[in-house]
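Trainee: Provided below are the primary sequence and the corresponding predicted coordinates.
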Amino acid sequence: MITKTVKQISEMIKIENDLSEFQNIEVRGLSIDSRKIEQGNLFVPFKGENSDGHRFVEEAIQKGAAAAFWQKDVPNPPLHLPILIVEDTLLALQELARAYRNMLNVRIVGITGSNGKTTTKDMTANLLAIEYKVQKTEGNFNNEIGLPLTILALEEDTEIAVLEMGMSSRGEIDFLTRLARPEAAIITNIGESHLLDLGSREGITEAKLEIINGLQENGLVTYYGDEPLLSEKLLDYKGNIMIKTFGRRGINNIYPVDIEQNDNGSVFSTNVSNSEFKLPVLGTHNVLNALAAMTVANQFGVPYEKMNEGFAKLKLTNMRTELLQGRKGEKIINDAYNASPTSMHAAIELLSHLPGYKNKILVLGDMLELGPEEKNFHLKMGESIDPNKINYVLTFGKLGEWIAEGARKKLPADHVFSFTEKQLLIEKIEKLVDEETIVLVKASRGMKLEEIIAALQ
């Protein structure tokens, strides 16, 4: 993590006040939450519409913070304390991260996409760790606050940092990539998340492609080559970068030749290696995420033959195709972290093709932020379910009712149920499950379907 004196920080970014009294104080790391202060941290308060972190500056220093930022337009700064007055605390955080990143001899991998960013980040970091000292974005620290904090948490001897880059509108990834200056970038896919903000999949594509704006010269961008919107933009790209594709089809630089699924994950082979790869993660879509990670790791010199070492140690961030067990012996796939039409289709495909179960139950909730076509997306999702591969469909939420409406066109009416109360949904699931049952749970983050999973365990 960043370890600098107050004087050194004042040389990295513009400070508005005299710090000579405190210039030798050493800062170690940062915190934006006064409840999580660690000894020596720099506390960064933010001024919001409904709350103001400046109220907690003195408390943070009492708890062990070495110093704190203070926004210029906030009155009554406690100047008897080590306060660094800046024009804007968020901009100061970002500029400090930029200056620190430029001091480090670190190579950066940037990852964006509509779905699979966090999973691909975890895979990429594991594969690169076979040969390098690696750090990665923790949790979902992938925005204009989280990414600077991740950079400032990098150790000075870190060789590669794998950084997730999220967005909700145009220009956000452009800012993040120019700050990070990646040597390699992955675009996992183009889905329907943020249609409400960006209006179309074409708009989402443009926003994701901003990651190239900060890519270093001769850097690598690898993308999902089965997506026409990406291919149209990148096949004739004139910039001085390398372009590689991954996907299901043989037109890609790397693609799966064979995939076998079981409770323990996937076993697959590819066109680029004679090795067989064992991925301890469920879902064909995660094999595609693995191909993206493998492309970048190989570009950084990790041999394909060693990659199973990295896959064997893989542990995904929670609530992403996590296999659990319920009280009645049923298996539960917890994929409740988030959902879009693309990722929900992938989850349905996963459950449809998973062998070894007599009873397969889909528990699906609302997919949010899909714009004016949201009802149609949910209806079509229900219509896509194969009654020969799925036994029951249970939905939660007002939009989930449209999934049920579509599913009733395929499954018997007494095998499709719709709920707006979680307790009633839980009681229904408990009546349907036994030791030969597997339940998959998926919805947007706001639906909090992990509460259903907790009740079944």
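Mentor: Good, I have the coordinates. Numbering: from 1, shown residues only.

Trainee: From now on I want contacts and neighbour counts done on CA atoms only, so please keep to that.
Mentor: Fine.

Trainee: Can you show me the strands along the stretch 251-400 of the chain?
Mentor: 256-262, 265-270, 276-279, 322-325, 331-334, 359-365, 392-396 (DSSP state E, counting those that start in this stretch).

Trainee: and the second one with strand 256-262, angle?
Mentor: Put plainly, it is strand 265-270. 170 degrees (axes from the mean of the first three to the mean of the last three C-alpha atoms, to 10 degrees).

Trainee: now strand 265-270, how far from the chain's geometric center?
Mentor: 23 Å (C-alpha atoms, centre = their mean, to the nearest Å).

Trainee: Select, out of the strands of the stretch 251-400 of the chain, the one closest to Phe417.
Mentor: strand 392-396 (4.8 Å; C-alpha to C-alpha).

Trainee: Now do the following helix or strand past the closest one and strand 392-396, the angle between them.
Mentor: Using DSSP states H and E, the helix or strand that follows strand 392-396 towards the C-terminus is helix 400-407. Counting by the same axes, to 10 degrees, helix 400-407 lies at 160 degrees to strand 392-396.

Trainee: Would you indicate which residues of the next helix or strand after helix 400-407 are buried?
Mentor: On the C-terminal side of helix 400-407, the closest following helix or strand by DSSP H and E is strand 416-419. Under the neighbour-count criterion of 16 or more other C-alpha atoms under 10 Å, strand 416-419 has 416-419 buried.

Trainee: now for strand 416-419, which elements pack on it?
Mentor: Here strand 416-419 touches strand 392-396, helix 400-407, going by 3 or more C-alpha pairs under 8 Å, 6 or more residues apart in numbering; DSSP states H and E.

Trainee: can you redo these as a markdown table with distance to Thr177 and mean neighbour count?
Mentor: Output for these, formatted as a markdown table (distance: least, C-alpha to C-alpha, whole Å; neighbours: other C-alpha atoms under 10 Å):
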| stretch | distance to Thr177 | mean neighbour count |
| --- | --- | --- |
| strand 392-396 | 37 | 25 |
| helix 400-407 | 36 | 25 |
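
Trainee: this is the comparison structure:
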Amino acid sequence: MLITTDQLYHKFLECTGVSTDTRRITPDCLFVALKGANFDGNQFAEQALASGARYVLVDDVAVAERDPRCLLVADGLTALQDLARHHRQTLSIPVIGLTGSNGKTTTKELIANVLAKKYRTYATVGNLNNHIGVPLTILSLNEQHELAVVEMGANHQKEIELLCTIAQPTHGLITNVGKAHLEGFGGIEGVRKGKGELYDYLAQNGRTVFINSRDKTLMAMYRERLKTLRSESVFAEVIFYPAVESPAKSVELLQESPVVVYRDSAGQEITTHLPGRYNFENIIGALAIGEYFGVTSDEANHAVANYNPTNNRSQVIAKGTNTVLLDAYNANPSSMAAAIRQFASMPAKRKAVILGDMYELGNESEAEHTALGKLIAESKFDLVILAGKDMHYALGYLPKAYYFPDKFSLHNWLMDNPMTDTHILIKGSRGMSLETVVPFI
């Protein structure tokens, strides 16, 4: 007999947490058996119970009949999402929903660090930002938490809409709209529409939105919704930022330490370990949210200064006489162009770039990699190293670049050609795993 969401929720309250991975079973947790193209979590139900799970959620009748601790549902993923929705409705805390093409995770971490100065804050762990990760994030919230920051990622339209029904954000922010996941979204207009689903949810439910007033695309998306939604719905509040300004010298990577200095409108310095003008936009978003929730500017600036990324995003690593800027968690045409332009503007004796393929571009891949080659050529780096099957499209503008179709060849070349006194930017899509080249520099 199928268990209802209400019945399942009472079982959930007996558990210590939720897991979808038998390698991460904690005592008395609820294990949710999910299915994919190449796996069936139902097959691991008994293993999860043996490892200490209190209950397992399954959608296979035969498996459910083996043990009374197996809770039968029609579909494991749908039940997980419904359970998270039910739990969310029991919570009265502010939930900040966050999406965007670039900078989501960094901005999420910055917001969480700032808000933690005043509130018991919970934020999306790692990159759990999809149709499975968001429910797990919501189900991790409890009565101890005063605020939550929920990152929402998407690679096709209607996904943010779905995630909003689960997270039910009271506040929201879109970092930017760029050329990410073009294949799934169906082009840049599809990206804009898909990310805008967060604005739609916030407006339709009378919630608060934070908008970067310096971003023309986001401002246009906001104005479009004022026209189309009209009296049907309205944002509870619209908070425009920035309240701080970038100085004339703007963003500078200091030679003696990986610290970037910004100035606010009062001339006060804001220091951070995050290089790049694009990270300034992430920082001012976090500061705006901190100010809204009553975090003092001193505490907020201190939180930003203490944030040191360790997730292959905007990391600055000293390797002998070299300085490595590791930004290898992901890449798309927008983030790649921003990183290259910023790196080109930095003061350094010698500059090298190690760049890998940008994934999920579909039919636009050849054109986007070709355009990237032109930008790299205009930047006049001392050394250009490209890796991946699609990066060969960039070579038309780069007769002096080194190209490797695979990382094994790249690793060997780096060992045979050591660099010294060089600033090195490493960036590519997640599937390229370019952080693996760091030990060879």
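Mentor: Noted; the coordinates are in hand. Please read these numbers as outputs of a predicted model, since none were measured by experiment.

Trainee: about what we covered before: Met123 of structure 1: which of the strands of the stretch 251-400 of structure 1 is closest?
Mentor: When those are compared by C-alpha to C-alpha, strand 276-279 sits nearest Met123 of structure 1, at 9.6 Å.

Trainee: on that earlier part again, for the buried residues of strand 416-419 of structure 1, could you give me CSV that also reports distance to Val109 of structure 1?
Mentor: Output for those, formatted as CSV (distance: C-alpha to C-alpha, whole Å):
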residue, distance to Val109 of structure 1
Val416, 44
Phe417, 44
Ser418, 42
Phe419, 42
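
Trainee: wait, which of the helices and strands packed on strand 416-419 of structure 1 is closest to Gly40 of structure 1?
Mentor: Closest among these, using C-alpha to C-alpha: strand 392-396, at 46.2 Å.

Trainee: With structure 2 overlaid, how far apart is the closest one on average?
Mentor: With mean C-alpha distance after the TM-score superposition for structure 1, strand 392-396 of structure 1 departs from structure 2 by a mean of 0.8 Å once superposed.

Trainee: Where in structure 2 does that strand align, residue-wise?
Mentor: The alignment of strand 392-396 of structure 1 onto structure 2 (TM-score structural alignment) covers residues 383-387.

Trainee: now do stretch 148-166 of structure 1
Mentor: Here stretch 148-166 of structure 1 aligns to structure 2 at residues 135-153, judged by TM-score structural alignment.

Trainee: and Asn38 of structure 2, what element?
Mentor: Using DSSP H and E, Asn38 of structure 2 falls outside every helix and strand.

Trainee: Do I have it right that Leu218 of structure 2 meets Ile211?
Mentor: Yes: using C-alpha atoms under 8 Å, Leu218 of structure 2 makes contact with Ile211 at a distance of 6.9 Å.

Trainee: Same drill for those two, tell me which one is more crowded.
Mentor: Set side by side, Leu218 of structure 2 and Ile211 show more neighbours around Ile211, with 24 against 21, by other C-alpha atoms under 10 Å.

Trainee: what's the farthest-apart pair in the buried residues of strand 416-419 of structure 1?
Mentor: Maximum distance among these (C-alpha to C-alpha): 10.4 Å, for Val416 and Phe419.

Trainee: where do the contact lists of these two overlap?
Mentor: The contact sets of Val416 of structure 1 and Phe419 overlap at Leu394 (C-alpha atoms under 8 Å, 6 or more residues apart in numbering).

Trainee: What residues in structure 2 pair up with stretch 336-349 of structure 1?
Mentor: Mapping stretch 336-349 of structure 1 onto structure 2 (TM-score structural alignment) gives residues 328-341.

Trainee: Give me the spatial nearest neighbour of the alignment partner in structure 1 of His423 of structure 2, chain neighbours excluded.
Mentor: Aligned by TM-score structural alignment, His423 of structure 2 pairs with Ile438 of structure 1. In space, Ile438 of structure 1 comes closest to Lys331 once its chain neighbours are excluded; the distance is 4.6 Å by C-alpha to C-alpha, 6 or more residues apart in numbering.

Trainee: Quick one: residues contacting the one you found.
Mentor: Lys331 of structure 1 neighbours (C-alpha under 8 Å, 6+ apart): 323-325, 435, 437-439.

Trainee: Equivalent analysis for Glu401 of structure 1, please.
Mentor: With C-alpha under 8 Å, 6+ apart, Glu401 of structure 1 has these contacts: 395, 418-419.

Trainee: One more: Ile3 of structure 2?
Mentor: 71-73.

Trainee: could I get the residues you listed as CSV with distance to Leu173 of structure 2 and neighbour count?
Mentor: Supplementary listing: those in CSV, determined by distance: C-alpha to C-alpha, whole Å; neighbours: other C-alpha atoms under 10 Å:
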residue, distance to Leu173 of structure 2, neighbour count
Leu71, 37, 25
Leu72, 37, 24
Val73, 34, 22
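
Trainee: Could you tell me which of these belong to strands?
Mentor: The members of those that map onto strands under DSSP state E are 71-72.

Trainee: what about Phe408 of structure 2, how many residues close to it?
Mentor: Count around Phe408 of structure 2 with other C-alpha under 10 Å applied: 10.

Trainee: so what corresponds to it in structure 1?
Mentor: So, by TM-score structural alignment, Phe408 of structure 2 is matched to Gln423.

Trainee: Which position in structure 2 pairs with Asp197 of structure 1?
Mentor: By TM-score structural alignment, Asp197 of structure 1 lines up with Gly184.

Trainee: name the element its match belongs to?
Mentor: Using DSSP H and E, Gly184 of structure 2 falls in helix 182-185.

Trainee: what packs against that helix?
Mentor: The contact analysis (3+ C-alpha pairs under 8 Å, 6+ apart) places helix 182-185 of structure 2 against helix 188-195.

Trainee: Show me which positions of the helix it packs on end up buried.
Mentor: Buried residues in helix 188-195 of structure 2, defined by neighbour count with 16+ other C-alpha under 10 Å: 188, 190-195.

Trainee: That helix vs structure 1 - mean distance after superposition?
Mentor: So helix 188-195 of structure 2 averages 0.9 Å relative to structure 1 (mean C-alpha distance after the TM-score superposition for structure 1).

Trainee: for the helix or strand just after that helix, the distance to its chain's centre please.
Mentor: Where DSSP H and E defines the elements, the next helix or strand beyond helix 188-195 of structure 2 is helix 197-204. In terms of C-alpha atoms, centre = their mean, the centre of helix 197-204 of structure 2 is set 19 Å apart from its chain centre.
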